[in-house]
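Chemist: Test case, fold it:
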Amino acid sequence: MPEKLIISSHTGRTVLRNNEEFLVFAGTAYLGIPQNEVFRKLLMEGFERFGTNYGSSRNGNVVFDIYEEAEAKLAEMVGSDSALTVSSGMLAGQLVLRQFEDHAHLFISPGIHPALRPLNYQSRIQTYEHWTDHVLKELKSHKFPEAVIFLNTIDILQAKRYDLSWLQNLPNDLRLIIVIDDSHGFGLIGEQGAGHWPQLPKSPTIERIMVSSMGKALGLPGGIIAGSENRVNKIKSDGVFVGGSPLVPAYLHAFVNAQSIYEDERQKLRTIRTHFAILIDSLKKTITSEGLPVFNINNNGITEKLLHHHILLSSFPYPTPQSEPVTRVVLNSTHTKEDVEQLANALLTYL
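Modeler: Below is the predicted model:
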């Protein structure tokens, strides 16, 4: 296993390691929100108004108004009827899984996040393409009373977007539920950061649900469930939701008031990603990406070489500690043109 690189501070584009500054191309804060000065000011406003934490139940008789305000904004952003915030993306996934795992037939895509995978579940299908073929065949040959399809939208480690077009071929004579994990798309991809929700089929026989961490592009320590008002209300009555503390309200205050910040940072990231992609175009057999701010590098030895140039990449074994490292460049909107040029020059030298 590669050595863990312990750092003592993080500016978004640089870190301190052993009191030395390194350019860093890792993490998931794609829009640089944790280091955004204007967002931090909004967060401080939220702390002044709501305090640093709120440990009560959302089903209590005294509840802050910011939750409904933020959830209405999130539903509008996604394009769903309703939305619900919780304290983590993991909890969002678990709450949705609890809605179905004891009675529905579940189709679970390879590589799904553990939050959406039943305990001890083992998939016998290795590739996404084979799995989609299997799902379509099963749905056309069996009349399940209720079937739920769980799938990722992005393989962020391989810097690939999953093809969702096959969902348009689902049968229309069954009650189906599609659950997508859009943690690496929501807030980043599509108009106003809507993510992949607009790509899901609209049909009276298909229910759509999105779960997502909000700790990636949006920079919020929480999770979201988006879907129908009926589904959201059912989840609100789940004892796990009732008994859990909610997302810190100050962050939702910052989110509601930061919409122009998010749009500006999305544009900055698009510009810096395009510039970097042009610079490394000659390396496209070794470095791959499907329109994402993440680039997979098929050369694990590069990390040690770049370390000598004070450049840190994302590189760690996956899916198990015994696996080969997955090495990636992760860009965010705090990176400058000079940063990615320095990185590109180093990659062109060694690859």
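
Chemist: use CA for all of it now, contacts and neighbours both
Modeler: Fine.

Chemist: Mind checking what secondary structure residue 274 has?
Modeler: helix (DSSP: H, G, I helix; E, B strand; the rest coil).

Chemist: what's the answer for residue 126, then?
Modeler: Three-state assignment for residue 126 (three-state DSSP): coil.

Chemist: Would you mind measuring from it to residue 111?
Modeler: 9 Å (Cα to Cα, to the nearest Å).

Chemist: What of residue 97?
Modeler: 16 Å.

Chemist: if you count what's nearby, which of these two comes out ahead?
Modeler: Between residue 97 and residue 111, counted using other Cα atoms under 10 Å, the more crowded position is residue 97 (19 against 15).

Chemist: next one: the regular element (helix or strand) spanning the more buried one to chain centre, how far?
Modeler: Here residue 97 sits within helix 89-98, counting by DSSP states H and E. Its chain's C-alpha centre and that of helix 89-98 lie 14 Å apart, by Cα atoms, centre = their mean, to the nearest Å.

Chemist: Remind me what that helix packs against, helices and strands.
Modeler: If contacts are counted by 3 or more Cα pairs under 8 Å, 6 or more residues apart in numbering; DSSP states H and E, helix 89-98 sits against strand 206-213, strand 223-227.

Chemist: Following element in sequence after that helix, please.
Modeler: strand 105-108.

Chemist: Give the buried residues for that next one.
Modeler: Neighbour-count burial for strand 105-108, counted by 16 or more other Cα atoms under 10 Å, picks out 106, 107, 108.

Chemist: Ok, stretch 154-163 next?
Modeler: 154, 156, 157, 158, 159, 160, 161.

Chemist: Repeat that for stretch 266-284.
Modeler: Quick answer for stretch 266-284 (16+ other Cα under 10 Å): 266, 268, 269, 270, 272, 273, 276, 277, 279, 280.

Chemist: how much space is there between the third one and residue 168?
Modeler: Spelled out, that is residue 269. Computed as Cα to Cα, the residue 269 to residue 168 distance reads 31 Å.

Chemist: Next: residue 288.
Modeler: Taking Cα to Cα, one finds residue 288 at 27 Å from residue 168.

Chemist: another one to check against the first:
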Amino acid sequence: MFNCRPADVFNCQPADVFNCRPADVFNCQPKERTVTRVEVSPLAWLDDVETQRRAAGLRRSLRTRRPVGAELDLASNDYLGLSQHPRVLEGGVAALRTWGAGSSGSRLVTGNTELHEAFEDALAAFVGAQSALVFSSGYTANLGAVVSLSGPGSLVVSDALTHASLVDACRLSRARVAVTPHSDVGAVETALAERSEERAVVVTDSVFSADGDLAPLRALHDVCRRHGALLIVDEAHGLGVRGSGGRGLLHEVGLAGAPDVVMTTTMSKALGSQGGVVLGPTAVRDHLIDAARPFIFDTGLAPAAVGAAHAALGVLIDEPWRAQRVLDHAASLARICDVAETPASAVVSVILGDPEVALAAAAACLERGVRVGCFRPPTVPAGTSRLRLTARASLSDDEMALAREVLTDVLSPA
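Modeler: Now for the predicted structure:
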């Protein structure tokens, strides 16, 4: 009895305690009690979240498209109209037949091919960079570049409207992150001037995906150079649209090949394929091969995607008029939608404000045979839900006439 724990003694029967030896009493097990448990799924909270999203008009859904859509597509990022181009399709098929369906491993093991390296050399030469490194997507290219070139003990300065991939890269970098107001060069300079860290990186899109406006790259570079910072520019929406023959905004403003600038881009927009690329000094490429986890531990990009992108680059080189055609069609779409400013890129943003209004307008366009993008929070700030139209170099006169008819009707005041 003396050595029993209080709970053991309390739950023993009197006869048991009286007759058992001290060791038995000490080891006496509490009497079993029936506990009623309410079974609640650990995912039950998702029901409340979905209800809230529906109430706010922010519920998303997947829409399956057909191989050849009957509607006019003003929603995709196929800016040059190359995803169905015969040369691009043949480039993908030829790579598929030669190298197989998949790259079979990471590029450091078995996934690196002559095809990957030939494309890297060609793209670097086209945009004026010293070297290039292909990743499996534009998203992973941004993660690899920002995380590997910053890290603990450094500062990353990011524009408030940078793409989600750059936002996530900043979070993963373990650097101190300063988010500055959109295109506010003064705020970037203040952040760099007040830093205590030895190394600093400034990240920005060249063309912002939701509004289609351009970053002040020349001014940002001047600030970076004054304060010894590296500038990383995502040209996902600039390549194929801005610059001479579509070489990008960095090339247009005279920063191509600068030793303190790194360019990232995607092969899934103007080049009509899939994948991402980091371009810059050879030392950056070498460092990424050693340090970029999205490169080291990810399977290499499928050969068919590389072959298609390389073929698309060839089309762009042979047909440089496509870049200007995109801007011309974007200007026409802006006039149709009564957007005041002439677009600086393929993106035409028609702000409607309320997410339900934007959804209804997009649905009305689709019913009339025109597919448009619909951007709502959190993709864009609250109160700025919009239709996002994207111009293509391959739009015909008949397609532009249909766009005028439908958009004018849907967007006209009730």
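
Chemist: Out of the buried residues of stretch 266-284 of the first structure, name the ones that lie in helices.
Modeler: 266, 268, 269, 270, 272, 273, 276, 277, 279 (DSSP state H).

Chemist: Please say which of residue 288 and residue 168 of the first structure ends up with more neighbours.
Modeler: Per other Cα under 10 Å, whichever of residue 288 of the first structure and residue 168 has more neighbours is residue 288, with 20 against 13.

Chemist: Pretty sure the more buried one sits against residue 159.
Modeler: Yes. Residue 288 of the first structure is in contact with residue 159 according to Cα atoms under 8 Å; the separation is 7.0 Å.

Chemist: anything in contact with each of those two?
Modeler: 295, 296 (Cα atoms under 8 Å, 6 or more residues apart in numbering).

Chemist: Just give me the neighbour total for the equivalent of residue 202 of the second structure over in the first structure.
Modeler: In the first structure, the residue equivalent to residue 202 of the second structure is residue 149, according to TM-score structural alignment. By other Cα under 10 Å, the residues close to residue 149 of the first structure number 18.

Chemist: show me what contacts residue 149 of the first structure?
Modeler: Taking Cα under 8 Å, 6+ apart, one finds 106, 107, 108, 109, 176, 177, 178, 179 in contact with residue 149 of the first structure.

Chemist: Pick out the residue nearest the middle of the first structure.
Modeler: residue 183 (1.8 Å; Cα atoms, centre = their mean).

Chemist: Just to check, that residue is in contact with residue 210?
Modeler: No. Contact criterion Cα under 8 Å: residue 183 of the first structure and residue 210 do not qualify, at 9.2 Å.

Chemist: Find the residues that touch each one of these two.
Modeler: With Cα under 8 Å, 6+ apart as the test, residue 183 of the first structure and residue 210 reach no residue in common.

Chemist: quick one, strands of the stretch 1-150 of the first structure?
Modeler: 9-10, 14-17, 20-25, 82-86, 105-108, 147-152 (DSSP state E, counting those that start in this stretch).

Chemist: which stretch among those strands comes nearest residue 192 of the first structure?
Modeler: strand 82-86 (16.1 Å; Cα to Cα).

Chemist: coming back round to it: in the second structure, which of the contacts of residue 149 of the first structure still touch?
Modeler: Counting by both residues aligned by TM-score structural alignment, their matches' Cα atoms under 8 Å, the contacts of residue 149 of the first structure that remain in contact in the second structure are 106, 107, 108, 176, 177, 178, 179.

Chemist: Residue 143 of the first structure: which of the residues you listed is nearest?
Modeler: For these, the closest approach to residue 143 of the first structure (Cα to Cα) belongs to residue 176, at 10.8 Å.

Chemist: any idea how far the aligned partner of that closest one in the second structure lies from residue 276 of the second structure?
Modeler: Counting by TM-score structural alignment, residue 176 of the first structure lines up with residue 229 in the second structure. Residue 229 of the second structure sits 24 Å away from residue 276 of the second structure, going by Cα to Cα.

Chemist: same check, this time on residue 113 of the second structure
Modeler: Counting by Cα to Cα, the gap from residue 113 of the second structure to residue 276 of the second structure is 16 Å.

Chemist: just the strands of the stretch 1-150 of the first structure: most buried one?
Modeler: strand 82-86 (a mean of 24; mean count of other Cα atoms under 10 Å).

Chemist: residues in the second structure matched by it, start to end?
Modeler: Using TM-score structural alignment, strand 82-86 of the first structure pairs with 131-135 in the second structure.

Chemist: Average offset of that stretch relative to the first structure?
Modeler: With mean Cα distance after the TM-score superposition for the first structure, stretch 131-135 of the second structure departs from the first structure by a mean of 0.6 Å once superposed.

Chemist: Show me the contact partners of that stretch.
Modeler: 116, 120-121, 123-124, 141, 275-282, 285, 294-295, 300-301.

Chemist: Now, of these, which are buried?
Modeler: Looks like those have 116, 120, 123-124, 141, 275-281, 285, 294-295, 300-301 buried, using 16+ other Cα under 10 Å.

Chemist: Are we agreed that residue 326 of the first structure is in a strand?
Modeler: Yes. With three-state DSSP as the criterion, residue 326 of the first structure is located in a strand.

Chemist: Contacts only, for the alignment partner in the second structure of it.
Modeler: Structural alignment places residue 326 of the first structure opposite residue 386 in the second structure (criterion: TM-score structural alignment). Contact analysis of residue 386 of the second structure by Cα under 8 Å, 6+ apart lists 349, 350, 351, 352, 353, 355, 358, 374, 375, 376.

Chemist: how about those residues, which pair is most distant?
Modeler: Most distant of those, by Cα to Cα, are 349 and 355, 14.1 Å apart.

Chemist: quick one: which of these two has more around it?
Modeler: residue 349 (25 against 22).

Chemist: mean offset of the one helix or strand residue 233 of the first structure maps to relative to the second structure (after superposition)
Modeler: Under the criterion of DSSP H and E, residue 233 of the first structure resides in helix 229-236. With mean Cα distance after the TM-score superposition for the first structure, helix 229-236 of the first structure departs from the second structure by a mean of 0.6 Å once superposed.

Chemist: Could you point out the residues of the second structure onto which that helix aligns?
Modeler: Using TM-score structural alignment, helix 229-236 of the first structure pairs with 282-289 in the second structure.

Chemist: Would you mark the buried spots in that stretch?
Modeler: 284, 285, 288, 289.

Chemist: Much appreciated, bye for now.
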